[in-house]
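Trainee: here you go, sequence then predicted model.
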Amino acid sequence: MADPSSPPLVVPSLPWRFSTRTTDIDLASAQGAETYYPLRMGVLGRAQRFMMSIDAMQLGAVLVGDCRFDADISMDFEELRDFYHVNIPLSGHLISTNLGNEVIATPQHAVVFGPTGSVRLNHWDAGSRILCVKIGRVALEAELERLLQRPVRTPINLAPALDLSGGYGRILRDLACLLARQVAAETPLARQEIIGVPLWHNMLSHLLAAGEHDYRDELLGPGRPCRPPAVKRVVEAMHAAPETPFTAASLADLAGVSIRTLQAAFRTYVNMAPMAYLRNVRLERVHAELAASPPTRTTVTEVAHRWGFTHLGRFAAAYGRKYGVPPSETLWS
């Protein structure tokens, strides 16, 4: 077994998605360092065997790894510098320390690290399954500025513990699980820009909404209604190119207002949220394409995915509410 104080090995560049299994702690340290950050890994106690399992996907500024060890381990990292990090246990627990804060992460509470201060994973319990989420610092800080429509002081001082039991934290957990499941998919939906871009942006915005920090009250506070021309710009853009991977942030940028302000304006002038309006526009395009397509040359699934619908059950329900028939009936009529 390698000396845990020895420097990590160097391995080739990380692919956009990968799975790895190893019983060699040197290779485990090397893969951990390549996937995440320079680290020192050690086995706690007198474990009879060691195995590391990682299934990971990089999507935009976010990397999610589904990580497991079959021995109790510890890890030490230097400052993350260019990244923020969230560990989301799906089972088991993890005890870690950063900036003097010790946090016990469980399926009800994640632990969050900022880009400053060394990180120690004091005890990763054997058998624990943890989603390790690595987030580009530039992207998260830019997302906050887009949401607030003004510059912010960086780094963002995120609280070290994050509640996963409900609200924004539960949604963040679900988004991380969705991305982790894409690793094994033969044709990952997240690879499609219209799906992948909103997915990783949503992970950033839900982290900012779920975590405690200096800007959270402002971020979640009510916005001032904007004038109709801003709404008109957004509506026209949606109709002109609904296949564009719009996010709430990019629509607010287009309108020149904050997300909260745009949402308030849409409620006032359109009577629905911006993303709900976009979903309706995309449903119209799906309907038109299904009605015009030979059923022997396309499928409902292909058309739905092309217009950004990832969950076929929810898509079919929304289509049925709007048109009164299932999408397959439109295709075969």
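Mentor: Looks like it came in fine.
Trainee: alpha carbons only for contacts and neighbour counts from here, please
Mentor: Fine.
Trainee: so where do the strands sit in the stretch 51-200 of the chain?
Mentor: 52-59, 62-69, 73-77, 83-91, 94-98, 101-105, 109-113, 119-124, 129-136, 161-163 (DSSP state E, counting those that start in this stretch).
Trainee: does Arg21 touch Ala56 like I think?
Mentor: No - checked against C-alpha atoms under 8 Å, the pair Arg21 and Ala56 is beyond contact range at 11.8 Å.
Trainee: more neighbours, the two?
Mentor: Ala56 (28 against 15; other C-alpha atoms under 10 Å).
Trainee: which residues are in contact with the more buried one?
Mentor: Applying C-alpha atoms under 8 Å, 6 or more residues apart in numbering, we find Ala56 in contact with Arg17, Phe18, Ser19, Leu63, Val64, Gly65, Asp66, Ala180, Val183.
Trainee: JSON lines for those, including neighbour count?
Mentor: Shown next, in JSON lines, are these (neighbours: other C-alpha atoms under 10 Å):
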{"residue": "Arg17", "neighbour count": "17"}
{"residue": "Phe18", "neighbour count": "15"}
{"residue": "Ser19", "neighbour count": "15"}
{"residue": "Leu63", "neighbour count": "24"}
{"residue": "Val64", "neighbour count": "29"}
{"residue": "Gly65", "neighbour count": "28"}
{"residue": "Asp66", "neighbour count": "24"}
{"residue": "Ala180", "neighbour count": "23"}
{"residue": "Val183", "neighbour count": "22"}
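Trainee: here comes the other one, which I'd like you to weigh against the first:
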Amino acid sequence: MTAAQVAAGLSGVSRHVLAASGDPDEVRDACTEALRPHRLVLQRQARLATRLEHLPAGPISLNRLRYGAEVTVAPAVPEEDNFLVIFPVAGSARFTYGRDIADVSPGHPAIVGPYREFRFDIDSAFDQLILRMDRRWVESAARRIRGAAGPVDLSLSLPEPPPFLYRLLDSVVSLPTLGPGGRPEVGQQLGELVIESFLLAQLPSEPEPARVPSVQVRRAMEYLLAHLAEPIAMTDVAAHCGASLRSVQAGFRRDLDVTPGQWLREQRLDRAHRLLSAGEPGQTTVTEVAAECGFFHLGEFAAHFRARFGVTPSSVLGAR
């Protein structure tokens, strides 16, 4: 899974905010509504051919934006209320955030926070997937992960994110396929999970925490099993246990030699196998079982199921 694949999927399901507009005021207003307030300056008397696509999911939104012209984007307010993670799909741009400067292009993402001034100098071929994350949710999740409050000030240039983050974003793109409205409660939970997963991959590691009593690990396991069908934020698990997230992770590694996420996936797969084995073909579907077990991306569910059991979910249901 890549940024280009997520962006391509978004084009099929997004709520179009703006399509192929050449009006600078219309472009600026639409991008302000979807992303953040800004000033838009056209370079070399360029003519816009802008396309903006937008899909909200709780505290985040996914956006695909191409101006189709050389432009400069600059702030319109002193402080922003969001973080923008930019995954370039084509072309190139130069981003400035405070004193940091980065050349961004496919394979070289960037993040712009809410704390300092920014400037984007964008070429006419620049096509980008933008993850917009609500500032309040980001700072709250970072506080739960680190155990202390403070700005989430990351370097402008980002390493290529781990594949699981793209899979999570692809799950967000799949939300509209769940039915009318895309199940807002699932969108909210997935949005929170995207923020948490992004921060866990980006925030610096802390020293190994103190030993977590096994009783807290058992409490975490009970919580995970009780919420098996839902997108689960691991910070919620830690809060339920009265421990930091790093401590809960260390407890799982020590007691079970797996991460909480790995243990949860195994439990979900085991429940899915039981439900498929007991299901009646024609009355039970693989899609229903996957959703009931907390898998919202059918392809990912099938791949994990086959890796664990050596057969496909449909073959288990068909054997019944």
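Mentor: Alright, I've got the coordinates. The structure presented is a predicted model; accordingly, all values stated were derived computationally and were not measured.
Trainee: and the two most separated of the contacts of Ala56 of the first structure?
Mentor: The two members of these with the most space between them (C-alpha to C-alpha) are Ser19 and Leu63, at 13.0 Å.
Trainee: ok so, going back, could you redo the strands of the stretch 51-200 of the first structure as a markdown table and give each row distance to Pro294 of the first structure?
Mentor: A markdown table is the format used below for the strands of the stretch 51-200 of the first structure (distance: least, C-alpha to C-alpha, whole Å):
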| stretch | distance to Pro294 of the first structure |
| --- | --- |
| strand 52-59 | 34 |
| strand 62-69 | 39 |
| strand 73-77 | 57 |
| strand 83-91 | 44 |
| strand 94-98 | 54 |
| strand 101-105 | 52 |
| strand 109-113 | 49 |
| strand 119-124 | 55 |
| strand 129-136 | 43 |
| strand 161-163 | 49 |
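Trainee: out of those strands, which is closest to Pro188 of the first structure?
Mentor: Using C-alpha to C-alpha, the nearest of the strands of the stretch 51-200 of the first structure to Pro188 of the first structure is strand 52-59, at 10.1 Å.
Trainee: so that closest one matches what in the second structure?
Mentor: Matched against the second structure by TM-score structural alignment, strand 52-59 of the first structure falls on residues 50-57.
Trainee: superposed on the first structure, where does that stretch end up, distance-wise?
Mentor: Comparison of stretch 50-57 of the second structure with the first structure after fitting gives an average deviation of 1.3 Å (mean C-alpha distance after the TM-score superposition for the first structure).
Trainee: flag every buried residue along that stretch.
Mentor: Buried residues in stretch 50-57 of the second structure, defined by neighbour count with 16 or more other C-alpha atoms under 10 Å: Thr50, Arg51, Leu52, Glu53, His54, Leu55, Pro56, Ala57.
Trainee: repeat for stretch 31-48 of the first structure
Mentor: 31-43.
Trainee: ok, so of those, who is nearest Arg306 of the first structure?
Mentor: Arg306 of the first structure lies nearest to Thr35 out of those, by C-alpha to C-alpha, at 30.8 Å.
Trainee: how many neighbouring residues does the residue nearest to Gly107 of the second structure when sequence neighbours are not counted have?
Mentor: Closest residue to Gly107 of the second structure apart from its sequence neighbours, by C-alpha to C-alpha, 6 or more residues apart in numbering: Glu160 at 6.2 Å. Neighbour count of Glu160 of the second structure, defined by other C-alpha under 10 Å: 14.
Trainee: same question for Leu228 of the second structure.
Mentor: Leu228 of the second structure: 19 neighbours (other C-alpha under 10 Å).
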